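*Asks:* Requesting a structural model of the entry that follows:
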Amino acid sequence: MNNPLARVAVVTGAGGGLGSAIAQELGADGFQVVLVDRDRAAAEAVAGSIGDKAVLQPCVLSADVTDAESVQALVNEITRRYGRLDALVNSAGVERVSALEQAPEADWDLTMDVNVKGPMLLCRAAVPLWRAQGSGSVVNISSRAWIGGSANSSYSASKAALVGLTKSMAVELGPLGVRANAVAPSFVRTPFNEQRSDVTDMAGMIERYEAFTPLRRLVDPVDVANAVTFLASERARNITGEVLHVCAGSQLPPIV
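*Replies:* Have a look, this model is predicted:
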């Protein structure tokens, strides 16, 4: 049975390593969590694993965040079930690893569609809900790559664009009572990164990242999830248009 008093949070890419951690922490914080993934089976598995940790039983829905009709159908279903949307976490993302000179145009288009167009479509579809309830929160998952081009061109460009989009959302949606922020992690050990085609030595990569950070440690998915949960909550009610780096300090310029 739906709880009409519950805060509702939607997490896209919920079947992935970051998305699942975010969904778990939001659920533990009392949100009615809606796990959204194009791979419904992956989201169902996450729901089963976090169900006993959540205050309310998670809900699973499937959608293609790059398709406007699919996104609208998702928001319509959320409206039908809950009548509100308190937190939208855009965690769905892709990265196609290739040098600029060899980068296929299709990879560029896919990266921009998922990482930038998807959050735009979801926020656009949610505006009527937010206008009606007079509140809401958006948390976009960017990356430390947005400030330094430390990833390939399409991924770095998409995450920089997402930061720009976040700031525009904060300005445009603020009068509706809606906040918009971004969380920008550094390298996080998740299946998303472990399966990258350019990773041949995961242990060596982790060692290099740990040595690179001022705190000399790797970021865990729960670190990102904790930041997202804070920004999604009323504890951050006057924070908007910000980028919260969860990088163990690796977003800072190196000492020379």
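*Asks:* Every contact and neighbour count from this point should use C-alpha atoms.
*Replies:* Will do.
*Asks:* Next, count neighbours for residue 197.
*Replies:* Close neighbours of residue 197, defined as other Cα atoms under 10 Å, add up to 10.
*Asks:* oh sorry, the question was meant for residue 47
*Replies:* Neighbours around residue 47, by other Cα under 10 Å: 24.
*Asks:* and it, how far is that from residue 59?
*Replies:* Applying Cα to Cα, to the nearest Å, the value for residue 47 to residue 59 is 7 Å.
*Asks:* For residue 180, which residues are in contact?
*Replies:* 137-140, 166-167, 169-170, 173, 240-242 (Cα atoms under 8 Å, 6 or more residues apart in numbering).
*Asks:* among those residues, who's most crowded?
*Replies:* Result: residue 138 is most packed of these (other Cα under 10 Å), 30 neighbours.
*Asks:* and for comparison, fold this next one:
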Amino acid sequence: MNAGRVAVVTGGAGGLGAAIGTRLIGVVEHVVLADRNLDAARDRAAQIPGAVALPLDVADDTSVEEFVADVEKRYGRLDVVVNNAAVTAVRELDALQRADWERLMAVNVWGPTALCRAAAGVWRGSGTGGRVVNITSRTWLSGGPVAYVTSKAGVVGLTRSLALEFAPLGVTVNAVAPSMVATPFTRSGRTEAEYAAFEARHLAMTPMGRFATPQDIAEAVGFLASPGAGFITGEVLHVCGGAQLAPSP
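*Replies:* Model (predicted):
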């Protein structure tokens, strides 16, 4: 079976996941928006020609394995994996609970690891190669909420390690590190006053004087998923308007 190239985007029900899915049409023929919130993912997919929604809990190994098996059964291939799903906890160390830590590591670090492990089985069998694009964060350079930043730094380490492991399969592995994107995810865990202060700090530290948009991030993902990026692997592409050069806000 050859149904045309296929990309999966985790966290596909969110604004960033939907923007990435929209951008990937043209790079691939089919996009799968994967999310625990299947109804919301279906709503997003209905707005993207060539997209479908499938259920996925990246922190659950059985869910990951069943998801990849479903994609392979439907399309006979898997070309691009975008690990976008994430959770956050806006807590300093004294307020951080072990349950917070374990949840972030399960979703933000183990989730991409498990999905890549399952996808590798498809790539070993097909010999067609592929692309992995992991969404990390500029905060891996600057620091910030300890559990979230540690998880995103872990994604950078995962990216570099898998770039070496997957190279013989013809699979590139790269990461996109956004600065602040104004989404409900960014607001999560902050009061209105805290969020306003957070916005002001980030705007002040961004040389280009604006926030990143979902489209900015999606364009970077689209490039790394494209044939033109076939000899780029193990890299972190900062989409920050220069904020990666600034100190922590």
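*Asks:* For the aligned residue in structure 1 for residue 131 of structure 2, which three-state class applies?
*Replies:* Alignment note (TM-score structural alignment): residue 131 of structure 2 maps to residue 137 of structure 1. At residue 137 of structure 1 the chain is in strand, as set by DSSP: H, G, I helix; E, B strand; the rest coil.
*Asks:* my guess is residue 137 of structure 1 contacts residue 87, does it?
*Replies:* Yes. Contact status for residue 137 of structure 1 versus residue 87: in contact at 4.7 Å, counting by Cα atoms under 8 Å.
*Asks:* For the two, list the residues in contact with both.
*Replies:* Shared contacts of residue 137 of structure 1 and residue 87, counting by Cα under 8 Å, 6+ apart, come down to residue 232.
*Asks:* Which parts of structure 2 are strands?
*Replies:* 6-10, 30-35, 51-55, 80-83, 130-135, 171-178, 236-239 (DSSP state E).
*Asks:* Where in structure 1 does the first one fall?
*Replies:* When strand 6-10 of structure 2 is aligned against structure 1 using TM-score structural alignment, it corresponds to residues 8-12.
*Asks:* so how far does the matching stretch sit from its counterpart in structure 2?
*Replies:* Taken over the aligned residues, the distance from stretch 8-12 of structure 1 to structure 2 averages 0.3 Å (mean Cα distance after the TM-score superposition for structure 1).
*Asks:* residues in contact with that stretch?
*Replies:* 19, 22-23, 26, 31-37, 82, 84-92.
*Asks:* Tell me how far stretch 240-249 of structure 2 lies from the chain's centre.
*Replies:* 20 Å (Cα atoms, centre = their mean, to the nearest Å).
*Asks:* contacting residues for the spatially most central residue of structure 2?
*Replies:* The centroid of structure 2 falls nearest to residue 84 when counting by Cα atoms, centre = their mean (2.0 Å). Going by Cα under 8 Å, 6+ apart, residue 84 of structure 2 touches 9-12, 17, 134-135.
*Asks:* Would you map the helices across structure 2?
*Replies:* Applying DSSP state H to structure 2 gives helices spanning 15-24, 38-45, 61-75, 98-104, 111-126, 139-142, 146-166, 184-187, 192-204, 214-224.
*Asks:* Out of these, which is the most enclosed?
*Replies:* helix 15-24 (a mean of 24; mean count of other Cα atoms under 10 Å).
*Asks:* Mean deviation, that helix versus structure 1?
*Replies:* Helix 15-24 of structure 2 versus its aligned partner: 0.9 Å mean (mean Cα distance after the TM-score superposition for structure 1).
*Asks:* counting contacts, what elements does that helix pack onto?
*Replies:* strand 6-10, strand 30-35, helix 214-224 (3 or more Cα pairs under 8 Å, 6 or more residues apart in numbering; DSSP states H and E).
*Asks:* can you do 7 Å?
*Replies:* Helix 15-24 of structure 2 makes packing contacts with strand 6-10, helix 214-224 when contacts are defined by 3 or more Cα pairs under 7 Å, 6 or more residues apart in numbering; DSSP states H and E.
*Asks:* Pipe these into JSON lines and attach distance to residue 117 of structure 2 per row.
*Replies:* Listed next are the helices and strands packed on helix 15-24 of structure 2 as JSON lines, based on distance: least, Cα to Cα, whole Å:
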{"stretch": "strand 6-10", "distance to residue 117 of structure 2": "14"}
{"stretch": "helix 214-224", "distance to residue 117 of structure 2": "20"}
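*Asks:* Quick check: which of these is nearest to residue 118 of structure 2?
*Replies:* strand 6-10 (12.6 Å; Cα to Cα).
*Asks:* once the structures are aligned, where does stretch 32-42 of structure 1 end up in structure 2?
*Replies:* Going by TM-score structural alignment: stretch 32-42 of structure 1 matches residues 30-40.
*Asks:* likewise stretch 170-181 of structure 1?
*Replies:* With TM-score structural alignment as the criterion, stretch 170-181 of structure 1 aligns to 163-174.
*Asks:* From one end of the matching stretch to the other, what's the distance?
*Replies:* 7 Å.
*Asks:* Also stretch 224-235 of structure 2?
*Replies:* Stretch 224-235 of structure 2 has its terminal residues 10 Å apart, counting by Cα to Cα.
*Asks:* same question, stretch 44-61 of structure 1
*Replies:* 9 Å.
*Asks:* what residues does it touch?
*Replies:* Residues from elsewhere that reach stretch 44-61 of structure 1 (Cα atoms under 7 Å, 6 or more residues apart in numbering): 15, 20, 24, 27-28, 30, 32-37, 40, 43.
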